[in-house]
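1. predicted model and sequence follow; I will ask about them next.
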Amino acid sequence: MIERMLQVPTIAELRRLVGEARRQGKRIGFVPTMGYLHDGHLSLVKKARETCDFVVMSIFVNPLQFGPNEDFDRYPRDLERDRELARSAGVDLLFTPSVEEMYPRQVLTTVSVAQVSEPLCGQSRPGHFDGVATVVLKLFQIVQPDAAFFGQKDAQQLAVISQMVEDLSVPVQIVPCPIVREPDGLAMSSRNVYLSPEERQQATVLYRSLKQADAWLKEGVPLDEIKQRMAEMITAEPLAEIDYVEVLTYPRLTPVDTASPGQQLIFALAVRFGRTRLIDNMLVTV
C-alpha cells in the first residue's frame, strides 16, 4: 500500500509509484500546477478525490511558457508551504521536478494548437500557449492519468488543452472546475500576492465588470457596446491598465458580433495593476 503523501523529484520515481497504483486498479487523477497553492488549486484536488482513487499533483514552474520580459524568476514559490497544503487536501503523490529533470537538453519538439491559442492571452503573450501545451502533454505522458483537472479561471488554457487532447487522441478526461473567488469576487491567483493594498482593492472591478456584462447581455445590449461599457468601468479605476476586454465564442474562441440563442460565449479580460497582470472571465449561455 502506498503511504500518503509521497513526494518525488524524478520522472522514474513517479512512473514507478503511479504504475504501482494502477496495478492495484486505482483510477489516477492529476492536478498540474505551478505551485504557490491557494484554495483554487485545492478545489481541483477535492474534485479529483471525488472521482479518482489516487491523486497526483505536480508543482513545476515551466520556463517554456514565460516570455523574455515576464515574471519567471519572480514567480512566487514556497515548496514547504505547498507540500503541507497538498498533504492536507488529500494528494497522494506530489511531483516536484527541477527544470533539468523536465528539460535535460534543449527542447526541439513543441506543441502548437492553432486558432484557440491565438486571441486573448495568445496575442499579448506570443508563444505562451506553445509552452503550456508542450509541458502539459509531457506531464500527461509522464503521469498517464485517467482524468486531469483544470480551473476555469484559465479558460483559454483549458480550451487549448482540450483541443490538443481531442486532436492528438490523448487518453485522458479533461475535467473543468469552477473559478474560486475571494469573498469580494477577485479570482484566486498566485499572482494576487504581488498586488499592493490599493491595487488589490481596485482589482475587484474585474469581477464586477463581468457580472455587469452578464446583466447587460440579458437586457439585450449589443456585444460591442457591452465591451465598451466594461472597458469604461475598468478604466474608471486609476491603477487599471487594460490588456484586453473581449467577447468570443467558447470554446473555439472565435469572434462574434451578435449573440445567438443557445450559444456559449466567454467574457474575458486581462488587466494590469502596476506590475501585476490579472486575468478573469465568465462563461454565459445566451
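-> Here it is on my side, so go on.

2. C-alpha only now, for contacts and for neighbours.
-> Fine.

3. wait, Ile10 sits on Tyr103?
-> For the record, residue 10 is Thr, not Ile. No. With contacts counted by CA atoms under 8 Å, Thr10 stays clear of Tyr103, the gap being 11.8 Å.

4. OK, contacts around Met34?
-> Counting by CA atoms under 8 Å, 6 or more residues apart in numbering, Met34 touches 58-62.

5. at 7 Å instead, please
-> When contacts are counted by CA atoms under 7 Å, 6 or more residues apart in numbering, Met34 is found next to 59-61.

6. could you list the buried residues of stretch 140-152?
-> Using 16 or more other CA atoms under 10 Å as the test for burial, stretch 140-152 gives 140, 143-152.

7. pull the distance from that stretch to the chain's centre.
-> 13 Å (CA atoms, centre = their mean, to the nearest Å).

8. show residues contacting that stretch.
-> In contact with stretch 140-152 (CA under 7 Å, 6+ apart) are residues 11, 15, 27-31, 44, 48, 158, 172-179.

9. helices - which of those land there?
-> 11, 15, 44, 48, 158 (DSSP state H).

10. what comes up buried for the longest helix anywhere in the chain?
-> Scanning the chain for the longest helix, with DSSP H as the assignment, gives helix 128-143. Going by neighbour count (16+ other CA under 10 Å), the buried part of helix 128-143 is 128-137, 139-140, 143.

11. and Gly40, how many neighbours?
-> 22 (other CA atoms under 10 Å).

12. same question for Val56.
-> 26.

13. for it, what is the enclosing helix or strand?
-> strand 54-59 (DSSP states H and E).

14. okay, the most centrally placed residue in the chain and Gly35: tell me how far apart.
-> Using CA atoms, centre = their mean, the residue of the chain that lies closest to the mean C-alpha position is Asp154, 3.7 Å off. As for Asp154, its distance to Gly35 is 15 Å (criterion: CA to CA, to the nearest Å).

15. same deal with Gly131?
-> Plainly put, Gly131 is 17 Å away from Gly35 if you go by CA to CA.

16. Val245 now?
-> 27 Å.

17. between the two, tell me which one has more neighbours.
-> Shown here are Val245 and Gly35; by other CA under 10 Å, Gly35 has more neighbours (23 against 20).

18. then this one, side by side with the first:
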Amino acid sequence: MGVYTNRESLSNALLPFRKGKKIGFIPTMGALHNGHLSLVKQALNENDCVVVSIFVNPTQFDNKKDLEKYPRNLDADVKFLSQLEGTLFVFAPEASNLYNGPVISKKYTFGNIEHEMEGKHRKGHFDGVGTVVNLLFRAVMPDQAYFGEKDFQQLQIIRKLVAIEKLPIRIVNCPIVREPNGLAMSSRNKRLTEQQFNDAVLINKTLSEVKEKFSALSIPALNKLVVERFLKNTSLKIEYFEIANERTLKTAKRKYKNSSYRAFIAVYAGEIRLIDNMALS
C-alpha cells in the first residue's frame, strides 16, 4: 500500500491501471472507521485497485472551530487500512497541491437541492464539497467512486456534480453502517463522551419510530412526535428534522402516492453535530 502526497506521484502510480483495468475511489476526511472500511472492501471487490483519499477540506466547513477540532491522524488511518488485502493507494495531499492555487470554492448550482436541509444550515457547504470532490475526481480519474448513504444529500449532490462536470465516473451508493447501539458511524463519534454516545441512540430510535408509523400518521404529526422525543432528552438538541421527497429532497408537507420519502435529522450532542437519515417508503 503506497501513500502519495501529491497529484503527480499518484498519477504515475495509477498509470498501469489506466488500460483495461478498473480504478475505484473513496474520498474521506480521515479518522477512518468501520463505515469507511465497508466502502473500501466493496470497492476492492469490484475494482483492480482502489484509491482512498484522506483530506480535511477547509472550504466545506462553515464553522472554524469544527475544522480545527476535526480528528486527524494519518498514521493511524494508514495502519487501519493496512489490514485489508488488495491493491490500495492512499492519497493524502496538501491543500496547496490539490487546489493548485487559492483554497477557495467554486460556485455551483445543483438544481436547488443544495438549498435544502444541510444547505439551509451550513452556508457554502456544498460549494466546498463540489469543489474538492471535483478536484479529487480529476486527480484520481476513477471508474467508480463510493459514497455512504449517511450523507444522502451529499450523495445526490455528487451525482449532480458528475453530470455538470461531464465526468465518466459511476457513483456507487452504499448503505449506512451503524454502531451496535444504532448510531450511524461517523468520525465525529470519536469526540463524544460515553454519556453522549449512549444518549445518541435516540437518533436512530426516533428515525425507526418514524419509519414504523409513517403509513399511519400524517407528516405534521410525525414532526411533532420527533420534537416531543427530543424534548425529553436535555443532552441532545435538534437542529432540524425533515421528511423530504427522496428524489427532489424538497420538504414534504403531505404524502403522495408513487413518491418515495426519507427522514433527515441533524442533532447536537454538546458542540458535536451528528446527522442521520432513513428511507421511509
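-> Yep, that arrived. Remember, predicted model here, so these are calculated numbers, not experimental data.

19. let me see the TM-score of these two.
-> Counting by TM-score structural alignment, normalised by the length of structure 2, the TM-score of this superposition works out to 0.95. Behind it: 279 aligned residues with a CA RMSD of 1.4 Å.

20. circling back to that earlier point, counterpart of the residue nearest to the centre of structure 1 in structure 2?
-> Under the alignment defined by TM-score structural alignment, Asp154 of structure 1 corresponds to Asp151 in structure 2.

21. residue boundaries of the helices in the stretch 1-150 of structure 2?
-> Under the criterion DSSP state H, counting those that start in this stretch, the stretch 1-150 of structure 2 carries helices at the ranges 7-14, 34-46, 64-69, 74-81, 95-99, 118-121, 125-140.

22. for Thr206 of structure 2, find the nearest of these.
-> Closest approach to Thr206 of structure 2 among the helices of the stretch 1-150 of structure 2 is made by helix 118-121 (19.3 Å; CA to CA).

23. for the closest one, give me the average deviation versus structure 1.
-> For helix 118-121 of structure 2, the mean deviation from structure 1 after alignment is 0.9 Å (mean CA distance after the TM-score superposition for structure 1).

24. which outside residues touch that helix?
-> Under CA under 7 Å, 6+ apart, the answer for helix 118-121 of structure 2 is 125-126.

25. only the buried residues of it, if you could.
-> Using 16+ other CA under 10 Å as the test for burial, helix 118-121 of structure 2 gives 118-119.

26. excluding covalently adjacent residues, which one is nearest to Tyr250 of structure 1?
-> Spatially, and ignoring its direct neighbours in sequence, Tyr250 of structure 1 is nearest to Leu265 (5.2 Å; CA to CA, 6 or more residues apart in numbering).

27. list the residues that contact the spatially closest residue to Phe152 of structure 2 that is not a sequence neighbour.
-> If you skip the residues right next to it in sequence, Phe152 of structure 2 has Asn277 as its closest partner in space, 7.4 Å away by CA to CA, 6+ apart. Contacts of Asn277 of structure 2 were listed using CA under 7 Å, 6+ apart, and they are 150, 262-265.

28. the residue nearest to Tyr250 of structure 1 matches what in structure 2?
-> Using TM-score structural alignment, Leu265 of structure 1 sits opposite Tyr261 in structure 2.

29. surely that match touches Arg254?
-> No. Tyr261 of structure 2 is not in contact with Arg254 according to CA atoms under 7 Å; the separation is 10.4 Å.

30. these two: which is more packed in?
-> Under the criterion of other CA under 10 Å, the comparison of Tyr261 of structure 2 against Arg254 puts Tyr261 first, with 23 against 10.

31. OK, contacts around the more buried one?
-> Residues in contact with Tyr261 of structure 2, defined by CA under 7 Å, 6+ apart, are 243-246, 279-281.

32. that one and Lys19 of structure 2: what is the separation?
-> From Tyr261 of structure 2 over to Lys19 of structure 2 the distance is 41 Å, taken as CA to CA.

33. next one: Met133 of structure 1 from Arg105 of structure 1, what distance?
-> Quick fix: residue 133 of structure 1 is Ala, not Met. Counting by CA to CA, the separation of Ala133 of structure 1 from Arg105 of structure 1 is 18 Å.

34. picking that back up, out of the contacts of Tyr261 of structure 2, who's the most crowded?
-> Busiest of the contacts of Tyr261 of structure 2 [other CA under 10 Å] is Ile243, holding 27 neighbours.

35. burial count for Pro220 of structure 2?
-> Neighbour count for Pro220 of structure 2, taken as other CA under 10 Å: 12.

36. which residue lines up with Ile242 of structure 1 in structure 2?
-> Per TM-score structural alignment, Ile242 of structure 1 is aligned with Ile238.

37. scratch that, Arg22 of structure 1 is what I was asking about
-> Using TM-score structural alignment as the criterion, Arg22 of structure 1 maps onto Arg18 of structure 2.

38. what's the burial count for that match?
-> Using other CA under 10 Å, Arg18 of structure 2 has 13 neighbouring residues.

39. tell me how far it lies from Phe91 of structure 2.
-> 17 Å.

40. and for Asn45 of structure 2?
-> Taking CA to CA as the measure, Asn45 of structure 2 falls 20 Å from Phe91 of structure 2.

41. ok, those two, which is more surrounded?
-> Comparing Asn45 of structure 2 with Phe91 by other CA under 10 Å, the one with more neighbours is Phe91, at 24 against 12.
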